[in-house]
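Q: turn this into a structure:
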Amino acid sequence: MNTSRLPAYATMAFVLLVVLIVAANACLYIVDEREQAVILQFGAPVASRTEPGLYFKAPFVQEVRRLPKTLRFWSSGQEVLKDMPTADGKKIEVSAWAVWRITDPKAFVQNLRTVEGGEAAVMVRLRSAIRDVITAHDLEEVVRSTDRKLTYSFQDLLTVKGQDAIVVDVPIVAVAQPGVSGDVRMGREKIMDLVGQKVAMQIKQEGGSVDRGIELVEVGISNIEFVPQVRLAAFERQKAFMQSIAAGYSNAGLQRKQEIINQTNAEVERLLGEGEQQSRVARGNADAENIAKTAAAIKETGDFYEFVRTLEMYQEALQGKTRLILTTDSDLLRLLKSPTAGRNPTPQATTSAE
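A: Coordinates of the predicted model:
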């Protein structure tokens, strides 16, 4: 055997192996269980593969476009639906989401070409359906699913209890709450079902005979809020509501303060009145006792007291330059003539000389 030809055979074998690998790569392809494939021949879809496995294709003529088989999630994100008026005149902003999947990869590539094209189709039709449905219903239908009675933290009456169990009811104008004006006929879940049906119909081509190769699994609304102008107005109204509550507490406190002051003043007046009454009683008792003692003293001293009082009266009357005109029968004249004339003479004993 000629060993000089071995390198040439090895080179030919290596080249042949490379050619086989390239040919196999051009003719064979594998479909994973999480994906599906569409065979394109000169750019037109000719076949689809939805089951995992090893498949053949014509080399250099056909190409494989792989598509996800799993569920796809789309969310509006920052691209919210703005300035959407409801049937009752409320302007809101809506953030939506959708779950969809590719059911017919060949039809999908024929109509939408790529996954990004499919998301764009879902987005456009979902936004349109949400706008059409929400504008036809009241806000309470969109945000509520049942007509159960709603409860709130704030009531129409603010009850303030004082330390003496005095209850003061302060009226407060409550903030109007959306979604409480009537009964819920459909609710949010049924409205979203209606949106899903409209999107499913819009995904099909006109006439509904050809499917675009995608299926809408579920749609929903992640967030609903008022437009900025309404949010600002609602904030100002809520602030006014809280200020009214604060004013209610303040007024109740002032009222309670005035009640305490009035009660204190009444108690002080009562104590002062009782003290004045007791003082008058004590003074009256002292005056009565003084008068009684004076009367008793006058009764005991008799004429001597009367004489002393007369002298005191004359002393007061005759001070300074005083001119008196006295009659002959005046007691003062008799007193001036004889100090004993004003008193009753005492009987003197008479004696006879022997």
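
Q: drop to CA atoms for contacts and neighbour counts, all remaining ones
A: Noted.

Q: state the distance from Ser250 to Glu316.
A: Separation of Ser250 from Glu316 (C-alpha to C-alpha, to the nearest Å): 72 Å.

Q: now do Ile102
A: Counting by C-alpha to C-alpha, the gap from Ile102 to Glu316 is 136 Å.

Q: same drill for these two, tell me which one is more crowded.
A: Set Ile102 next to Glu316 and count neighbours by other C-alpha atoms under 10 Å: Ile102 wins out with 22 against 10.

Q: show me where this structure has its helices.
A: For the chain, the helices defined by DSSP state H cover 6-27, 105-111, 115-134, 139-143, 188-203, 228-301, 303-317, 331-337.

Q: how close does Arg65 sit to Ala252?
A: Counting by C-alpha to C-alpha, the gap from Arg65 to Ala252 is 76 Å.

Q: looking at the two, which is more packed in?
A: Counted by other C-alpha under 10 Å, Arg65 and Ala252 do not tie: Ala252 has more neighbours, with 21 against 16.

Q: coming back round to it: distance to Glu35 added to the helices of the chain, as CSV?
A: Below are these laid out as CSV (distance: least, C-alpha to C-alpha, whole Å):
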stretch, distance to Glu35
helix 6-27, 19
helix 105-111, 10
helix 115-134, 12
helix 139-143, 37
helix 188-203, 22
helix 228-301, 43
helix 303-317, 140
helix 331-337, 151
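
Q: quick one: closest of these to Phe60.
A: Among these, the nearest to Phe60 by C-alpha to C-alpha is helix 6-27 (6.8 Å).

Q: what residues does that closest one touch?
A: Residues outside helix 6-27 that contact it (C-alpha atoms under 8 Å, 6 or more residues apart in numbering): Phe56, Lys57, Ala58, Pro59, Phe60.

Q: looking at these, which is nearest Asp132?
A: Using C-alpha to C-alpha, the contacts of helix 6-27 come closest to Asp132 at Lys57, 46.1 Å.

Q: and for comparison, fold this next one:
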Amino acid sequence: MRILIPILVVVAVVVGLQSVFIVDETETALKFRLGEIIRDDYQPGLHFKTPFINNVVKFDRRLITLDMPPEQMNTAEQKFVEVDYYVKWRIADPSRFYTSTSGGDFAIARSRLAQLLRNDLRDEFAQRTLSEVVSEQRRNMMNTIQTRANERVGDFGIVVNDVRIKKIELTEEVLDSVFDRMETQRTEFANELRSLGRERSEEIQAEADRQVRVLLAEAERDAARIRGEGDARATEIYANAYQRDPEFYAFLRSLEAYQASFGGNQDVLLLDTGSDFFRYFDQKD
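A: Okay, the predicted model is just below:
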């Protein structure tokens, strides 16, 4: 009897442990009865099962990242690019996931999902040019791929939460083509700038020449006006001086005439001494 009691206690403990199971916050669970799924809606916490008749299989309910190896894609203009991308997915229907993947084999799920996304991505790249797949259209393309994937992976009991391209690299052939095109575009742009520069230079030169002609004309006009005003003022001064003392004015004008006539050392004048030109030379007073 003493031996039987410990045995019963051990059996009771084992049966008790086999009768409970815990579902974590990050898990989802399936309960089987002799290999048949009888429940798949467990919430996190402590749950019970019938020992030896029921068994429980748990799956991670968190997002799973499928990091795809870089693959070559062909764009609409037949240019090959190497695309590095990843997918985030999770189990949405554990029963369907279990039955469609041969007992919840994650390798099978990843393989099927990768093939679907690879084909969808190839189709989307084939419909777009290189500039489009690296522009804002890439976000729309990713959303389209995610929507199409979810329409088909529902049979696997999973859902795709995100598809993202990490990097797009050009192949050597495409790089050479892109660099050649960029060089051609830069050359055309530089030639256009030079042409515009020459055109602008000619415009500036023509405008400068026009302004020079205008300034010279205005300067000559002002100089002529000032000379005229000066001559008029000089004439006025001479006239006033003549009116005040005509004799002195005549004498002053004669001296200016003498200075102008005898300015050189070799100047010779043959004039009658009685001419009016020498009338101030004969005056003794």
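
Q: hang on, the earlier thing: in PyMOL, how would I select just the buried ones from the contacts of helix 6-27 of structure 1?
A: To isolate the buried members of those in PyMOL, using 16 or more other C-alpha atoms under 10 Å:
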select buried, resi 57
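
Q: of the contacts of helix 6-27 of structure 1, just say which sits nearest to Ile130 of structure 1.
A: Looking across the contacts of helix 6-27 of structure 1 and measuring by C-alpha to C-alpha, the closest to Ile130 of structure 1 is Lys57, at 43.3 Å.

Q: which non-adjacent residue is nearest Glu189 of structure 1?
A: Nearest non-adjacent residue to Glu189 of structure 1, counting by C-alpha to C-alpha, 6 or more residues apart in numbering: Ser145, 6.3 Å away.

Q: and Met68 of structure 2, by the same measure?
A: Nearest non-adjacent residue to Met68 of structure 2, counting by C-alpha to C-alpha, 6+ apart: Tyr86, 5.3 Å away.

Q: in contact with that neighbour, which residues?
A: By C-alpha under 8 Å, 6+ apart, the contact set of Tyr86 of structure 2 is Thr65, Leu66, Asp67, Met68, Val163, Arg164, Ile165, Lys166.

Q: mind redoing it with 6 Å?
A: Leu66, Asp67, Met68, Arg164 (C-alpha atoms under 6 Å, 6 or more residues apart in numbering).

Q: among those residues, name the buried ones.
A: Leu66, Met68, Arg164.

Q: what stretch of structure 1 does stretch 16-30 of structure 2 fall on?
A: Counting by TM-score structural alignment, stretch 16-30 of structure 2 falls onto residues 24-38 of structure 1.

Q: now the matching stretch, how far from the chain's geometric center?
A: Distance of stretch 24-38 of structure 1 from its chain centroid, counting by C-alpha atoms, centre = their mean, to the nearest Å, is 60 Å.

Q: stretch 83-95 of structure 1 too?
A: With C-alpha atoms, centre = their mean, you get 23 Å for stretch 83-95 of structure 1.

Q: list the buried residues of it.
A: Met84, Pro85, Thr86, Lys90, Lys91, Ile92, Glu93, Val94, Ser95.

Q: which residue ranges of structure 2 form strands?
A: With strands called from DSSP state E, structure 2 shows them at 20-23, 27-33, 36-39, 45-48, 54-60, 64-67, 71-74, 80-91, 158-170.

Q: could you dump the ones you listed into CSV and include distance to Gly228 of structure 2?
A: What follows is these, written out as CSV (distance: least, C-alpha to C-alpha, whole Å):
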stretch, distance to Gly228 of structure 2
strand 20-23, 114
strand 27-33, 109
strand 36-39, 119
strand 45-48, 115
strand 54-60, 108
strand 64-67, 95
strand 71-74, 87
strand 80-91, 84
strand 158-170, 81
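
Q: which of those strands sits closest to Tyr249 of structure 2?
A: Using C-alpha to C-alpha, the strands of structure 2 put strand 158-170 closest to Tyr249 of structure 2, at 101.3 Å.

Q: what range in structure 1 matches stretch 214-232 of structure 2?
A: Under TM-score structural alignment, there's no match for stretch 214-232 of structure 2.

Q: tell me the contacts of the counterpart of Thr65 of structure 2 in structure 1?
A: Aligned counterpart of Thr65 of structure 2 in structure 1: Phe73 (TM-score structural alignment). Contacts for Phe73 of structure 1 (C-alpha under 6 Å, 6+ apart) come out as Ala98, Val99.

Q: let's see 8 Å
A: Residues near Phe73 of structure 1 by C-alpha under 8 Å, 6+ apart: Trp97, Ala98, Val99, Trp100.

Q: against Ala26 of structure 1, how distant is it?
A: 33 Å.

Q: could you do Lys337 of structure 1 as well?
A: 175 Å.

Q: out of those two, which sits in the busier spot?
A: Ala26 (17 against 11).

Q: distance check, Val268 of structure 1 against Gln278 of structure 1.
A: 15 Å.

Q: swap in Ile214 of structure 1?
A: Distance of Ile214 of structure 1 to Gln278 of structure 1, computed by C-alpha to C-alpha: 103 Å.
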